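1. the following block contains a protein sequence and its predicted model.
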Amino acid sequence: MNRTNRSSTTISVAIVDDHALFREGLREILEAVHDIAIVGEAGDSSAALELVAETRPDVVLLDVEIPGDEVTETVTRFRSISPETQIIILSMYDGPQLLTRLLAAGICGYLLKSVHRHELIAAVRSVYEDPARVVLAVSRHSLAHVEGPPVGVLSEKEQEVLQLAAQALSNGQIARCLGLAEATVKRHMRNIFVKLNAVSRIDAVNKALAASLIPPQSRKEVD
């Protein structure tokens, strides 16, 4: 997916929720925005998987309690079918354990359904513009009790990706070096951010160096 000319690009969004009235409300909100287009709706996990496979949307808004597969399984299958699709969970529930599991599964956003429309729109734009970003609109309690993977639990491939990121290589350059798809590199970077509780590439590299997760010589000196 080419996102180099973002200012003139329409963000494709799929809505997955078993309540038709809620889907209609989301559609009305998002269709009123000039840079967002709804490509389809689904009311259960099976239909959602078909929708994602067919449309490969930029962003999926996924209700946490849709009928069918458990939500983390649905997220995992989304990631397999369409790696570049960004997944934002919409939920009535604010629980740190579920949030932790979903972050580990690869979501890039978790919003309570009580958020205002401008927060929803901002979240969709944010994860589209920066696939490595994670957007959360939950209580302070959940943020304080999210049990992320312990620092140090980076896979071998994540370590390789981060070592190359430390040398100031772009996602595309890292992908070529490792023989991976760029979408796969982005997914590894997002997982690294979650595992290290990092807010940027530099932050992730610094935390990894401090924890001896990558060798010091990985770091490229930047003026």
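-> Nice, thanks for sending it over. Quick caveat: nothing in here was measured; it's all calculated off a predicted structure.

2. could you use CA atoms for every contact and neighbour count after this?
-> Noted.

3. residue contacts, the closest residue to L162 other than its chain neighbours?
-> Nearest non-adjacent residue to L162, counting by C-alpha to C-alpha, 6 or more residues apart in numbering: V205, 6.8 Å away. Each residue near V205 by C-alpha atoms under 8 Å, 6 or more residues apart in numbering is listed here: L162, Q163, A165, A166, R219.

4. then V205 would be within a strand, right?
-> No - using DSSP: H, G, I helix; E, B strand; the rest coil, the secondary structure at V205 is helix, not a strand.

5. want to compare, so here's the second one:
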Amino acid sequence: MINVLLVDDQPLLRMGFRLVLETQPDIAVVGEAGDGAEALAQVASAGPDVVLMDVRMPGMDGLEATERITRDHAGSRVLILTTFDLDEYAFAALHAGAAGFLLKNVQPAELIAGIRTVAAGDGVVAPRLTRVLIETFTRRNPARPGSADDPRLGRLTDREREVLIEMAKGLSNAEIATELGLSEATVKTHVSRILPKLGLRDRVQAVVLAYQTGLLRPP
């Protein structure tokens, strides 16, 4: 059973998410919170597997709450819910350790799949927002000519480099496994080795590195 905490300052949105999630036999909503401080208290008491986190809330916002949750409650993973445009808060929340982010107008099936993916230890980013994220990072930090020879990339095996490229395309572990003809367990092993070799915290940072070094170019 995947235990989920809903964090949003709009009660109607929380109710809508609850109605969607409670139709699933493997997902249980264990609590709701209207701001970051309340979310921290709920995480401490309920220990959810996944926290669906709004960003802009009164009092403690979702960014600070995400930072504290990822620092103090490693068993709870944060999935950011953001509006149509990628705002700076959501952008910063990924740096704070969020496992990914989805649009608030996401289709129910996508939301459910995203929660399951995050609960399984993988990352999830809405495809359109992946493009915005990449464009933002590459605009701020354009790849340098020849930077694909970054010494950090030299720490990877050829197969790990292939996995990193597929990760940077936004593929899940299951999709990478299909693309490279590997088992999903093997892909998870590669990912678990790639991140520490590159000194990275999560898949989002891996995506950023791949584009910053020029290993993969924006479409």
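-> Nice, thanks for sending it over. Keep in mind it's a predicted model, so treat the numbers as computed, not measured.

6. so what corresponds to V7 of the second structure in the first structure?
-> Superposed on the first structure with TM-score structural alignment, V7 of the second structure falls opposite V16.

7. pretty sure its match contacts V39?
-> No - using C-alpha atoms under 8 Å, V16 of the first structure is not in contact with V39; the gap is 11.3 Å.

8. which one's more surrounded, those two?
-> More neighbours surround V16 than the other of V16 of the first structure and V39, with 28 against 18 (other C-alpha atoms under 10 Å).

9. got the contact list for that one?
-> Taking C-alpha under 8 Å, 6+ apart, one finds R23, E41, A42, G43, D44, A48, V60, L61, L62, D63, I66 in contact with V16 of the first structure.

10. if I pick the first one, what's in contact with it?
-> Neighbour list for R23 of the first structure: I15, V16, D17, E41 [criterion: C-alpha under 8 Å, 6+ apart].

11. quick one: which of those sit in strands?
-> Counting by DSSP state E, these place I15, V16, E41 in strands.

12. which non-adjacent residue is nearest the last one?
-> For E41 of the first structure, ignoring the flanking residues on the chain, the nearest one in space by C-alpha to C-alpha, 6+ apart is I15 at 4.8 Å.

13. look up how far I107 of the first structure lies from that neighbour.
-> Remark: distance between I15 of the first structure and I107 of the first structure (C-alpha to C-alpha, to the nearest Å) = 15 Å.

14. so stretch 31-49 of the first structure matches what in the second structure?
-> The aligned range for stretch 31-49 of the first structure in the second structure is 22-40, by TM-score structural alignment.

15. and the helix or strand hosting V30 of the second structure, how far from the first structure on average?
-> If you go by DSSP states H and E, V30 of the second structure is part of strand 27-33. Here the mean offset of strand 27-33 of the second structure against the first structure after fitting is 0.6 Å, by mean C-alpha distance after the TM-score superposition for the first structure.

16. residues in contact with the residue nearest the centre of the second structure?
-> Centrality entry for the second structure: nearest residue to the mean C-alpha point is G100, 1.6 Å, by C-alpha atoms, centre = their mean. Neighbour list for G100 of the second structure: V78, L79, I80, L94, V118, G123, V124, V125, V204 [criterion: C-alpha under 8 Å, 6+ apart].

17. what does R79 of the first structure align to in the second structure?
-> The equivalent of R79 of the first structure in the second structure is T70 (alignment by TM-score structural alignment).

18. quick one, helices of the first structure?
-> Using DSSP state H, the helices of the first structure run over 20-31, 45-55, 71-81, 96-105, 117-129, 140-145, 156-166, 171-178, 182-196, 201-210.

19. want to throw the ones you listed into a markdown table with distance to T10 of the first structure?
-> Formatted as a markdown table, the helices of the first structure follow (distance: least, C-alpha to C-alpha, whole Å):
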| stretch | distance to T10 of the first structure |
| --- | --- |
| helix 20-31 | 11 |
| helix 45-55 | 14 |
| helix 71-81 | 21 |
| helix 96-105 | 26 |
| helix 117-129 | 10 |
| helix 140-145 | 32 |
| helix 156-166 | 29 |
| helix 171-178 | 22 |
| helix 182-196 | 19 |
| helix 201-210 | 27 |
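
20. return the most buried member of the ones you listed.
-> helix 182-196 (a mean of 22; mean count of other C-alpha atoms under 10 Å).

21. next, the angle helix 171-178 makes with it.
-> 100 degrees (axes from the mean of the first three to the mean of the last three C-alpha atoms, to 10 degrees).

22. next one: helix 182-196 of the first structure to chain centre, how far?
-> Mean-position distance between helix 182-196 of the first structure and its chain equals 9 Å (C-alpha atoms, centre = their mean, to the nearest Å).

23. which neighbouring elements make contact with that helix?
-> Judged by 3 or more C-alpha pairs under 8 Å, 6 or more residues apart in numbering; DSSP states H and E, the packing partners of helix 182-196 of the first structure are helix 96-105, helix 156-166, helix 171-178, helix 201-210.

24. save those as TSV, and put in distance to A53 of the first structure too.
-> Compiled in TSV, these are given as follows (distance: least, C-alpha to C-alpha, whole Å):
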stretch	distance to A53 of the first structure
helix 96-105	18
helix 156-166	26
helix 171-178	23
helix 201-210	30
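
25. and of those helices, who's closest to E31 of the first structure?
-> Nearest to E31 of the first structure, of all these, is helix 96-105, at 27.2 Å by C-alpha to C-alpha.

26. check the mean deviation of that closest one from the second structure.
-> Compared with the second structure after fitting, helix 96-105 of the first structure has a mean deviation of 2.8 Å; criterion: mean C-alpha distance after the TM-score superposition for the first structure.

27. thank you kindly, that will do.
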